[in-house]
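# Need coordinates for the following:
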Amino acid sequence: MQPNKIQKLAKVLGRQMRKKNKSVKITESNGVSGNGHVHDQKSYVSNSNPVVRQLRMLEIYKFADSIDVLIMTLGTAAALASGACFPLLLLVYQNVTDALVNYGKLQQIADYGLQNLTNVSCENGGFALPDTTTSPIDAIQNVVKWYIVLGFLSILFYTIAFSCYMVSAERQIRRIRFLLFRNILHQEMAWFDVCGKGKLGNMLTDDLVKVNEGIGDKVADFLSLIARMVGCLIFALIKGWKLTLVILAVAPLVIVAFNLTIQLTIKYNIKQIEAYSTANGIAQEVFTAIRTVTAFNGQKKEQTRYAESLQKVPLIGIRKGVIIGFCQVFSNLAIGIVFTAALWYGQYLIKTECRAYSAGILVVIFIACLNTTWCLSQIVPSLEKFAEATASGSFIFEIVARKSKIDSSKEKEGEIPSTLIGDIEFRNVYFTYPAREDQT
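Below you'll find the model as predicted:
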């Protein structure tokens, strides 16, 4: 054995001299000897795959630095602002609707010569007279410009929020990927025997993609939806709490319909993909060995096998179409029930409480409640992405934090003999595969 190789081997053995579980006798011609430690290989099966603790939501940002925190703070403020723009748009929409209704009332009064008409009591089915101090056209022109302003601000804020979270996520994923790869390279060989190559490759690709989605643009979407939902709910309650409570009482039907449609669509899409993947596997197998298939005249047999693998695809497609159609009917029915409740009770409130309710208020309350239920149904998929990100990040962070039992990067640790000349003899050293204890 060459001296440089002996020196490297001595360094590795010297690092183990601090632990005293088992002894390794090193006999050299110059009399240098020492006691080292040999790890119990059977413990790797349990220690290499410990029970991974589920990450909390904020723990997934463990590798964010101060710049990332600043970027995410800016993105959070922008996402909340983008969601808050929608209730303000409803306020503008209410003013435009009331102005149009006011214009219609003035036209009716002028056509039928009712200029001397006075207000009739709301309790008797009366209505409030239109405002004659301001022209309806001027009123519309005064408020319609805010559509452009609020629309531009909504786009600007959402772009800032989306960009900030995407940039921060890429910075963190790049840092995690580097630390994960470096720590994997420094693990001992026994750990690789238990962990498996496929699992490591999946961590560096699929799991990191899931973490990226969970800390990236999905967070901006989630915060924007939360701000929009809360803003619409508060806006509707302020404008007319009675009508809002009636609409929200039947709104869960819309949420159930939306989520049912999404879940069933995903379910049958997965079934179609699995069915096509079986057929694609057969086609790939045949094309890879096309010479063998042709040599044994197996074209017809392979055609039959390929056709049989595709028999389930039309059935899945038909079943998917029928079920999604029923879900769409249920969604339309739920929205129709909400429409009916809003219009029936809304017109009653306009007749009995005409000073508190108007056509514009009725319309914007309905839109606000419908947006509240829609945002609530869209939040569920975002929460699923967060759950996937924390589940994938748990094992990744565990690997990043794992200390190797034999770390080759720490060359200066342990006791290193100054000289080493001669033969090396190992005594009482036993070896078993960590994943195969019955083989030695």
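# CA only for contacts and neighbour counts going forward, please
Fine.
# list the buried ones in stretch 286-305?
Buried residues in stretch 286-305, counted by 16 or more other CA atoms under 10 Å: 286, 293, 302.
# could you dump those residues to TSV with distance to residue 274?
Below are these laid out as TSV (distance: CA to CA, whole Å):
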residue	distance to residue 274
286	19
293	25
302	19
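# In the stretch 51-200 of the chain, mark out all the strands, start to finish.
With DSSP state E, counting those that start in this stretch as the definition, the stretch 51-200 of the chain shows no strands.
# what about the helices in it?
66-112, 136-185, 189-195, 197-202 (DSSP state H, counting those that start in this stretch).
# Residue 425: which of those helices is closest?
helix 189-195 (22.0 Å; CA to CA).
# that older thread, wait, which of the helices of the stretch 51-200 of the chain is closest to residue 306?
That would be helix 197-202 among the helices of the stretch 51-200 of the chain, by CA to CA, at 28.8 Å.
# Name the residues of that closest one that come out as buried.
Neighbour count says helix 197-202 has residue 200 buried, by 16+ other CA under 10 Å.
# what does it contact?
Taking CA atoms under 8 Å, 6 or more residues apart in numbering as the criterion, no residue outside helix 197-202 touches it.
# and the helices of the stretch 51-200 of the chain as TSV, adding distance to residue 433?
Listed next are these as TSV, based on distance: least, CA to CA, whole Å:
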stretch	distance to residue 433
helix 66-112	43
helix 136-185	19
helix 189-195	7
helix 197-202	16
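# Buried deepest among these, which one?
Ranked by mean neighbour count, the helices of the stretch 51-200 of the chain are led by helix 66-112 with a mean of 19 (mean count of other CA atoms under 10 Å).
# Count residues in the vicinity of residue 15, would you?
For residue 15, the neighbour count with other CA atoms under 10 Å is 21.
# In which helix or strand does it reside?
Applying DSSP states H and E as the criterion places residue 15 in helix 3-15.
# Could you look up the SS state of residue 419?
coil (DSSP: H, G, I helix; E, B strand; the rest coil).
# go on, the one 3 residues further on?
Classification of residue 422 using three-state DSSP returns coil.
# before we go on, could you also do this sequence so I can check it against the first one:
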Amino acid sequence: MSSKQDATLTNGGEHARAIIERQLNGIDGAEEQSLTLLTYATTWDKAILIVSSICAILAGALNPLVPVIYGLLVSIYNGFEDGSVSASELRDKVSTFSLYYVYLSIALFFLTYFATVGYYYSGERIARSVRTAYLSAIMRQNMAFFDLVGSGEITNRIVSDMGTVQEAITSKLSVMLSALAQFCAAFVVAFIMYWKTALILSPFFVAMIVSASLGGAYAVKHHKRAMTLYGQASSITQEAFGAIRQVTAFGMSRVLSQRYVSLLSQAGEANSKAENVVAALIAWMNAMPCLIDALSFWAGSKFLVKGEMSVADVTTTTLAVTIGCFAIIRIAPSAQALISGFAAAAEVFKTIARSSSQDPLDTTGEQPQSVVGNIQLEHVDLVYPSRDDVGVLRNVSLECPAMKRTAIVGSSGSGKSSILALLERFYEPTGGKVILDGKDIQSLNLRWLRSQIALVDQNPVLFNATILENIQYGCCSTNDEPSHQAVIRAAIKANAHDFITALPHGYHTRVGEKGLQLSGGQRQRIAIARALIRDPRILLLDEATSALDSKTESVVQSAIDAACQDRTTIMIAHRLSTVRNADNIIVLAQGHVAEEGNHESLIAKNGVYASLVQKQQIQDDAARLRDKEDGKEEVVVSNSVDELNEKSTLTESPDRPFTIKAQ
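So this is what the prediction gives:
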């Protein structure tokens, strides 16, 4: 942070820094929410999860009964072989134990089925609720949040991370519980059959569990880093495809591809580290059962010779231990998936729990019955939270009278658009107040405030829907459902009705992604209609004609002139010709008000505004001279700025609303 900005924040006290931190991190001191996946489970979901968990545990616990029955069968066969068991007794016992296997298989089938179906059903419902809560939380955030978090990362959270969460709470959690129950039951069986053998084998189980835990933690760490990098790469592709024309026109494909490949390479390295550890764990887990079986048979033979164990006991113990080993093998990947899922859920919960100081869905705040439209800025300072080393506005005081047209001009970076951002409460001033009809707008309900304001940007964004739907979206903040006739009236005011009806499908024409099926002037007029449909008391125009050619500009300017009637209008203008009829012109320079007045008085001052007019006139004259060289039209070049003071007059031009000519 620069020393100048440090001084600015210091002079503002802790208050300015607190405002910046509040916008970056959410409301300070907001109640902490202890969010878990169960927070989003209904009573029905929880009941199903409990039943499914019981089924999964029982299914796992029944598996070690297989070696117990097998050991009993071995004992019967040994008895028949040494003559202690008769043939009829053998048949009876084998039939009985075979039926046990049948009963066991039926129980395992139904328990596993209900456990799996239950977890899939509840898991999908919980994941859907979390997705909905996350999207709702995103919609509640302030602009500082979006300045720091890219759209690609948000999309990655909804699609990829929530997919990981859903997988964890559906298939993996069921497998994990079943495997844990199987391991515990197998160990119990081994100790019951002969505790000395089970005790000798215990260190191997501990080694498997510890290695799985440490390796899993290492793998999850690098997996999370890989997911973050993939999210950043996703942001690049989303931005590139969203502006594919600019990418192609400026030859940015190679640069963006290199950045994309670089991020993928870093993500691949992180994934490679995780996968190498996982591969080693899988190899280790698959090798361990053979080693444990070897030790079990070796130790069992010693105890068998001493007469402490029977052949059936040795067999049962070894099989139980083997089943326990395979349970651990099942636990390792499931545990990793669970950890990844819960880690992803934790990141999602951070956003859900984040309380925004500019929540458009909040119901608190004043909602006056009527709006006059008088706007004042009193000693306003502004620092963008994501760029707190730059003071955008410094001690700005100005007034935009109700029902009047106020223009704000200035060089690039002077803070013009920042004033509109403050009026919309996209950001909070770090000092001073923004006042509407005598009330600080921070005390007003944000949704109500924005319902009184309509904004038309330089580059309007249209949604991939019909023209009718795009215009109707202008009433979303008022919860009104505009009629087709209301849409037509708004389009007529915006000079858009004629070109819309000339389209093959009229108002039902789809505009394409970002409205690219329409021309710039057509998009701008639809944006104006969208702004006018709810009859706002305040209209904000942010360089609404600067990106248009002169012919289209005149059409759009006519629509703007009509739109400005009977409401407070604040216009940001790059082309100074569009503001000459404004009731008041405010000139900004380096974040403060340099001049104020109407067009004639500011020209007479021969100050900043006159200088801006002359610079723009020179640029226009240069362009017209180039046109002359191409055989187009002649031009009269302006004299110096000194002559603008007393000798300038305004004349109409077919390509420019006015020119300044020396007399």
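# out of the buried residues of stretch 286-305 of structure 1, which are inside helices?
286, 293, 302 (DSSP state H).
# Could you find the closest non-adjacent residue to the residue positioned nearest the centre of structure 1?
Of all residues in structure 1, the one closest to the mean position by CA atoms, centre = their mean is residue 385, 2.5 Å from it. Among residues not flanking residue 385 of structure 1 along the chain, residue 214 sits closest, at 5.6 Å (CA to CA, 6 or more residues apart in numbering).
# try residue 3 of structure 1
If the residues on either side of it in the chain are set aside, residue 3 of structure 1 comes closest to residue 421, at 7.1 Å by CA to CA, 6+ apart.
# which ones are touching residue 59 of structure 1?
No contacts exist for residue 59 of structure 1 under CA under 8 Å, 6+ apart.
# State the distance from the residue lying closest to residue 33 of structure 2 once chain neighbours are set aside to residue 130 of structure 2.
Leaving aside its sequence neighbours, residue 33 of structure 2 sits nearest to residue 353 (CA to CA, 6+ apart; 6.0 Å). For residue 353 of structure 2, the distance to residue 130 of structure 2 equals 12 Å [CA to CA, to the nearest Å].
# What is the neighbour count of residue 352 of structure 1?
Applying other CA under 10 Å, we find 18 residues neighbouring residue 352 of structure 1.
# Structure 2: which residue goes with that one?
Aligned against structure 2 by TM-score structural alignment, residue 352 of structure 1 finds its counterpart in residue 306.
# looking at it, the residue nearest to residue 33 of structure 2 is touching residue 32, isn't it?
Yes: using CA atoms under 8 Å, residue 353 of structure 2 is in contact with residue 32, at 7.3 Å.
# So these two - more neighbours on which side?
Neighbours per residue, other CA under 10 Å: of residue 353 of structure 2 and residue 32, the larger number sits with residue 353, 18 against 9.
# Kindly provide the distance from the more buried one to residue 595 of structure 2.
Applying CA to CA, the value for residue 353 of structure 2 to residue 595 of structure 2 is 45 Å.
# Same question for residue 297 of structure 2.
96 Å.
# what does residue 110 of structure 2 give?
Residue 110 of structure 2 is 82 Å from residue 595 of structure 2, by CA to CA.
# What count of nearby residues applies to residue 501 of structure 2?
Residues near residue 501 of structure 2, counting by other CA under 10 Å, number 14.
# Check the alignment and tell me where it lands in structure 1.
In structure 1, nothing lines up with residue 501 of structure 2, judged by TM-score structural alignment.
# how about residue 114 of structure 2, what does it touch?
For residue 114 of structure 2, the contacting residues are 52, 55, by CA under 8 Å, 6+ apart.
# how about it, what's its match in structure 1?
Checking TM-score structural alignment: residue 114 of structure 2 goes with residue 160.
# Residue 423 of structure 2 too?
Checking TM-score structural alignment: residue 423 of structure 2 goes with nothing.
# what's the distance between the residue nearest to residue 423 of structure 2 when sequence neighbours are not counted and residue 137 of structure 2?
Setting aside the residues directly before and after it, residue 423 of structure 2 is nearest to residue 434 in space (CA to CA, 6+ apart), at 7.2 Å. For residue 434 of structure 2, the distance to residue 137 of structure 2 (CA to CA) stands at 26 Å.
# Identify the residue of structure 2 aligned to residue 65 of structure 1.
Under TM-score structural alignment, residue 65 of structure 1 pairs with residue 42 in structure 2.
# For burial, what's the neighbour tally of its match?
Residue 42 of structure 2: 14 neighbours (other CA under 10 Å).
# Likewise for residue 273 of structure 2?
17.
# Show me what the helix or strand containing it packs onto, helices and strands only.
Residue 273 of structure 2 belongs to helix 253-305 when assigned by DSSP H and E. Using 3 or more CA pairs under 8 Å, 6 or more residues apart in numbering; DSSP states H and E, the elements in contact with helix 253-305 of structure 2 are helix 195-242, helix 311-353.
# Who are the packing partners of the first one?
Read that as helix 195-242 of structure 2. helix 151-156, helix 173-193, helix 253-305, helix 311-353.
# winner for burial among these?
Comparing these by mean neighbour count (mean count of other CA under 10 Å), helix 173-193 ranks first with a mean of 23.
# between that one and helix 65-82, how many degrees?
With axes from the mean of the first three to the mean of the last three CA atoms, to 10 degrees as the basis, helix 173-193 of structure 2 and helix 65-82 are set at 40 degrees to each other.
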